[in-house]
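Visitor: heads up, no residue letters with this:
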């Protein structure tokens, strides 16, 4: 009996021990998976960039911080160990994948697996800038252009919370992917959606649109903190910011005026039984201060920095309206160059070499004499496109609006960008690589001759091409050209000496708004961007 009792006790002990061990393994596995943190862009419905190594990353916390992680996607596998037990950060890299899907991304740790479904491989474009880029599809008045595009494939959009940060974030706050349907696309960027639809008509692969643009933002919100604090290009922006910190009174006064005006509009709407106007971001964010999301570098840190760990097809950048002032416009070229180079530095620091930029030139706005600074911003955009590699300029003067800073023909602009990007960055045969660009102005006898590159057919104008050409005299004043001849990829201003004995420069469309498109220069429906050229000897 004693032996039997002793045997039974041993068996009970062994059973309990086995159960506890099994429970421990199960519990530890659950802890491992529960402690797995991943950036918010790793979610169901995500798009990953094709033809580039696929980087999957995350963080393990607590007791699981040193455990290996296994990743599987589209039949490929990779393993990663945390960089250190203290950080828990891990990175797994899979070979480049072609366009396709849907796939399932599996991340395993200690026997437990997290599944991210409906994953596609395609082209990912980051949408950046201010209100004309964030302008939503439901406000576009040319949506009929979408019906001309053939049946398309998968398009997804990534949205994130509207917050700023003083430090670069690893994960976009509140980020998530949206599938395309009749309701969701209404809030997507109209330019971005038009771009995606038109691009898919030429290259039928899935497209991901990462929304980062925020209305009313300065370029200073979109550069890394080091660029803002150290680059000579941002001297005037730093000075303005230091003035705000030193004396916040004027900013508070400006904000109070905005808020009071909005509150009066709300009161008037209620009194007349109308819906109240929405609160603008200027009112919502409060006066400019260290707490305002529009503060320097804050949107780069919160909305862009986390994406530097991943390859993208390129950046669509539409910004510059805020810099259309006498103080900032002359300095915009240097600031924009710094932004392009700083972003590329951040992507290269994470191991990615290519970061194409698509720059949208400011559209026409206001009466011709209302503002002379926007042409300076447009010229800055053109200069950066001409001097920095893999920067594409998209002209848009013809798609502007005299009375609205937010012109509504956004699908046409997105399609135009797709036409150019297809040739320049996707290198598709038969697609043009740029708009016609003026490169040189010289004297031939008494005529002034301008040479263009990027002309596919021939420069043409419905009416008088002389309307928007001007010649600069030696004293710095500008006079209109009298007679202009279009000669294929050249423009000849006849007898440029008729009004001035020594022409020094020539400019075209140097105005805030063109009253009619009839006198603009086009080449196969692609407009010639505004330009200013100094005559070469």
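Guide: Now that the structure is in, tell me what you want to look at. Note that the structure is a prediction, hence the values are computed from the model and not measured.

Visitor: from here on, contacts and neighbour counts on C-alpha atoms
Guide: Will do.

Visitor: not counting its neighbours along the chain, what's nearest residue 337?
Guide: Leaving aside its chain neighbours, residue 337 sits nearest to residue 384 (6.3 Å; criterion: Cα to Cα, 6 or more residues apart in numbering).

Visitor: these two touch, right, that neighbour and residue 391?
Guide: Yes - using Cα atoms under 8 Å, residue 384 is in contact with residue 391, at 7.3 Å.

Visitor: ok, these two, which is more surrounded?
Guide: Each of residue 384 and residue 391 has its neighbours counted (other Cα atoms under 10 Å); residue 391 has more, 22 against 19.

Visitor: ok, that one - contacts?
Guide: Residues in contact with residue 391 (Cα atoms under 8 Å, 6 or more residues apart in numbering) are 356, 357, 358, 359, 384, 385.

Visitor: likewise residue 128?
Guide: 211, 212, 213, 214, 315, 316, 317, 318, 319.

Visitor: so how many other residues sit close to residue 285?
Guide: With other Cα under 10 Å as criterion, residue 285 counts 16.

Visitor: and it, how far is that from residue 256?
Guide: In this view, residue 285 and residue 256 are 12 Å apart by Cα to Cα, to the nearest Å.

Visitor: likewise residue 186?
Guide: Taking Cα to Cα, one finds residue 186 at 32 Å from residue 256.

Visitor: what do you get for residue 55?
Guide: 47 Å.

Visitor: over to residue 393?
Guide: Residue 393 is 38 Å from residue 256, by Cα to Cα.

Visitor: neighbour count winner among the two?
Guide: Taking neighbours as other Cα under 10 Å, residue 393 and residue 256 compare with residue 393 leading, 26 against 15.

Visitor: among the contacts of residue 391, which lie within strands?
Guide: Assignment to strands by DSSP state E places the following of the contacts of residue 391 there: 357, 358, 359.

Visitor: ok, the residues you listed vs residue 153, which is closest?
Guide: Residue 153 lies nearest to residue 358 out of the ones in strands among the contacts of residue 391, by Cα to Cα, at 22.6 Å.

Visitor: that closest one and residue 418 touch, don't they?
Guide: No - the criterion here is Cα under 8 Å, and residue 358 misses it with residue 418 at 9.6 Å.

Visitor: what about the two, which has more around it?
Guide: residue 418 (28 against 23).

Visitor: and that one, what does it touch?
Guide: So residue 418 contacts 195, 196, 198, 199 (Cα under 8 Å, 6+ apart).

Visitor: tell me which helix or strand the second one sits in.
Guide: Counting by DSSP states H and E, the element that carries residue 196 is helix 190-202.

Visitor: between the helix or strand following that helix and helix 190-202, how many degrees?
Guide: Going down the chain from helix 190-202, the next helix or strand is strand 207-211, by DSSP H and E. Here strand 207-211 runs at an angle of 170 degrees relative to helix 190-202 (axes from the mean of the first three to the mean of the last three Cα atoms, to 10 degrees).

Visitor: try this one next to it:
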């Protein structure tokens, strides 16, 4: 009897799994692309005939041996709501409130993922977010070693004050402008992952076609155990400059010594936050944190309080090699240290932490507020928030979280393949921060990904991206800039057809890699679409370097997209951000003057210009050249001298 019951349960489970269904993307409130063939797919019993209807069209398909079926509806004009229905012997499925309009795939890393709730003027935006014909589908973060057939979760949400906070800010503000200009439904298909490198978004097949990435693709791990071993070697190579070095228990005992050598440790500006974002991506296990603490002579004989932020796992604390605390508690810690724990001058504070007990995904380290990191004597306080060193405990049991940058292709497998071949008008891309260290290689990887996606969709759809904004230091060209080199790679990718770029160096934040002004970013993307996809006769693009001519001691720079002229946009009234060099390749800040749609650059220190650069820095705060149409000029250089990332490669 028991065996019969088990067989019945298995039969029911199989029957339920085999019932006709749509792919996850085809759910209530979906927006389908107008004016293009509309592919619709799903699953049923192998070999089963399926009838699918939409807006008066009826199509039939037969499920393949894996149970997958697909139909292609003829192009439709904007409208709705419609009902999408599938019927077969195994059952029926229906999708309601289907609109036909414009669909844009929004992808990249954190600045694309950045939600409306964290954007500038959120409260005002939320109050004015009632756009029932704008819908948003967010693809969950997943990585897999093999291509996935369907998404495990996700739903289309209608834009309103309740939902809009979770929408991609760039995507929503773009969609809103397009909707207000065209008055047709807009679908935002959002698949992005903060911190992701571009290599995660490229297919294995595309990598195999590229000389730079072929070797990597040929050696992709087949299991997550293999992937963890690769991550372990990469992290050891990063820290110890040797992928084969395996520290022992005895080696790691030295980490608590007052004479510890921090040469191999990971330096971080602050002691609070996930180690994933401090250069130790994915490590899960125990780890050491250490820093130097300067103590005045009159503190030595006093009892002090050591305050630490939150980690509810086991924490051990050592001062100058001596254990002073061990325990696991919830919340921040206030540890009473007896007199003479510290010595006058330099002390070494070392903390060994486990992964958090209540949030194992967090890993080792501390969460909470940096203000909780201090030592005090009752009336005075020394902050411990900054300047820490980190070291994983490799000799103890550890593993790696399956994150976006562990293995190339894995985001593509799980977050792009299930979207194929959902019809779209085009794609918006905001990524590059995580690839700035390999900017030269981005010249290949970025166009490779664009061509890869277009091939997979069998559609040369429009592809527009955001050029890296301003973040970091405003160095001169003599020191170089990997962010400037990444922007250059983005400029070069404009050679592909049906591409466009939003220049955003003027709306960034040198102190925050996530500038909150996503409205201007989205507007500059929208002008590309309104001009190139929707035929509106509007200015749409930033001035781009075209050519340089030398006239004696002056360099004359010509620009594309400056037909109506150039202008200065700041209160000072003179151009800034230009540098010039002679054959010695030494750059000097230069005088620059606008003459129509050209800029004349010179310096008394350079008698014969060989190269000019503009806004060539991580954060070119002083750059102020615009077109008369109001678009900032893209950073550029006229030379092709080797940059600082020329030898960096993806591993």
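Guide: Looks like it arrived, so ask away. Because the structure is predicted, anything quoted here is derived from the model rather than measured.

Visitor: helices along structure 2, start to end?
Guide: Using DSSP state H, the helices of structure 2 run over residues 2-18, 110-113, 122-127, 169-182, 204-208, 214-218, 224-240, 249-253, 410-411, 439-457, 482-492, 518-532.

Visitor: pretty sure residue 369 of structure 1 contacts residue 511?
Guide: Yes - contact criterion Cα under 8 Å: residue 369 of structure 1 and residue 511 qualify, at 7.4 Å.

Visitor: tell me which of these two has more neighbours.
Guide: residue 511 (23 against 9).

Visitor: right, and the more buried one touches residue 365 too?
Guide: No - using Cα under 8 Å, residue 511 of structure 1 is not in contact with residue 365, being 9.3 Å away.

Visitor: what's the closest non-adjacent residue to residue 565 of structure 2?
Guide: Per Cα to Cα, 6+ apart, closest to residue 565 of structure 2 is residue 597, 4.4 Å.

Visitor: please pull up the equivalent of that neighbour in structure 1.
Guide: When structure 1 is aligned by TM-score structural alignment, residue 597 of structure 2 is paired with residue 489.

Visitor: cool, residue 453 of structure 2 as well?
Guide: Counting by TM-score structural alignment, residue 453 of structure 2 corresponds to residue 343 in structure 1.

Visitor: burial measure for that match, as a count.
Guide: Residues near residue 343 of structure 1, counting by other Cα under 10 Å: 20.

Visitor: and for residue 544 of structure 2?
Guide: There are 18 residues near residue 544 of structure 2, going by other Cα under 10 Å.

Visitor: now swap in residue 151 of structure 1 and tell me
Guide: Residue 151 of structure 1: 11 neighbours (other Cα under 10 Å).

Visitor: give the full set of residues in contact with it.
Guide: By Cα under 8 Å, 6+ apart, the contact set of residue 151 of structure 1 is residue 201.

Visitor: what's the most buried one of the helices of structure 2?
Guide: Mean neighbour count (mean count of other Cα atoms under 10 Å) peaks for helix 410-411 among those, with a mean of 30.

Visitor: which residues of structure 1 does it align to?
Guide: Counting by TM-score structural alignment, helix 410-411 of structure 2 lines up with residues 298-299 of structure 1.

Visitor: how distant is the matching stretch from the center of its chain?
Guide: 14 Å (Cα atoms, centre = their mean, to the nearest Å).

Visitor: picking that back up, can I get the helices of structure 2 in JSON lines including distance to residue 403 of structure 2?
Guide: Converted to JSON lines, the helices of structure 2 look like this (distance: least, Cα to Cα, whole Å):
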{"stretch": "helix 2-18", "distance to residue 403 of structure 2": "29"}
{"stretch": "helix 110-113", "distance to residue 403 of structure 2": "14"}
{"stretch": "helix 122-127", "distance to residue 403 of structure 2": "29"}
{"stretch": "helix 169-182", "distance to residue 403 of structure 2": "23"}
{"stretch": "helix 204-208", "distance to residue 403 of structure 2": "18"}
{"stretch": "helix 214-218", "distance to residue 403 of structure 2": "18"}
{"stretch": "helix 224-240", "distance to residue 403 of structure 2": "11"}
{"stretch": "helix 249-253", "distance to residue 403 of structure 2": "27"}
{"stretch": "helix 410-411", "distance to residue 403 of structure 2": "9"}
{"stretch": "helix 439-457", "distance to residue 403 of structure 2": "20"}
{"stretch": "helix 482-492", "distance to residue 403 of structure 2": "23"}
{"stretch": "helix 518-532", "distance to residue 403 of structure 2": "26"}
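
Visitor: right, and those - which one's nearest residue 576 of structure 2?
Guide: helix 482-492 (16.4 Å).

Visitor: check the mean deviation of that closest one from structure 1.
Guide: On superposition with structure 1, the mean distance recorded for helix 482-492 of structure 2 (mean Cα distance after the TM-score superposition for structure 1) is 0.7 Å.

Visitor: packing partners for that helix?
Guide: Helix 482-492 of structure 2 is packed against helix 439-457, with contacts defined by 3 or more Cα pairs under 8 Å, 6 or more residues apart in numbering; DSSP states H and E.

Visitor: now for the helix it packs on, which elements pack on it?
Guide: Taking 3+ Cα pairs under 8 Å, 6+ apart as the contact cut, helix 439-457 of structure 2 packs with helix 204-208, helix 482-492.

Visitor: list the contacts for the residue in structure 2 that residue 372 of structure 1 lines up against?
Guide: Matched by TM-score structural alignment, residue 372 of structure 1 corresponds to residue 481 in structure 2. Shown in contact with residue 481 of structure 2 (Cα under 8 Å, 6+ apart): 475, 616, 617, 618, 644.

Visitor: now do residue 502 of structure 1: how many residues are near it, please.
Guide: Residue 502 of structure 1 - counted by other Cα under 10 Å - has 15 other residues nearby.

Visitor: correction: the previous question concerned residue 163 of structure 1.
Guide: Neighbours of residue 163 of structure 1 (other Cα under 10 Å): 18.

Visitor: and the end-to-end length of stretch 566-578 of structure 2?
Guide: OK, stretch 566-578 of structure 2 end separation, Cα to Cα: 15 Å.

Visitor: need the contact partners of that stretch.
Guide: Contacts of stretch 566-578 of structure 2 (Cα under 8 Å, 6+ apart): 589-594, 596-598, 601, 612-616, 620, 622-628.

Visitor: now do the buried residues in the longest strand along structure 1.
Guide: Looking across structure 1 with DSSP E, the single longest strand is strand 112-129. Residues of strand 112-129 of structure 1 classed as buried: 112-113, 116-117, 119-129 (neighbour count, 16 or more other Cα atoms under 10 Å).

Visitor: angle of that strand against helix 190-202?
Guide: Using the same axes, to 10 degrees: strand 112-129 of structure 1 against helix 190-202 is 110 degrees.
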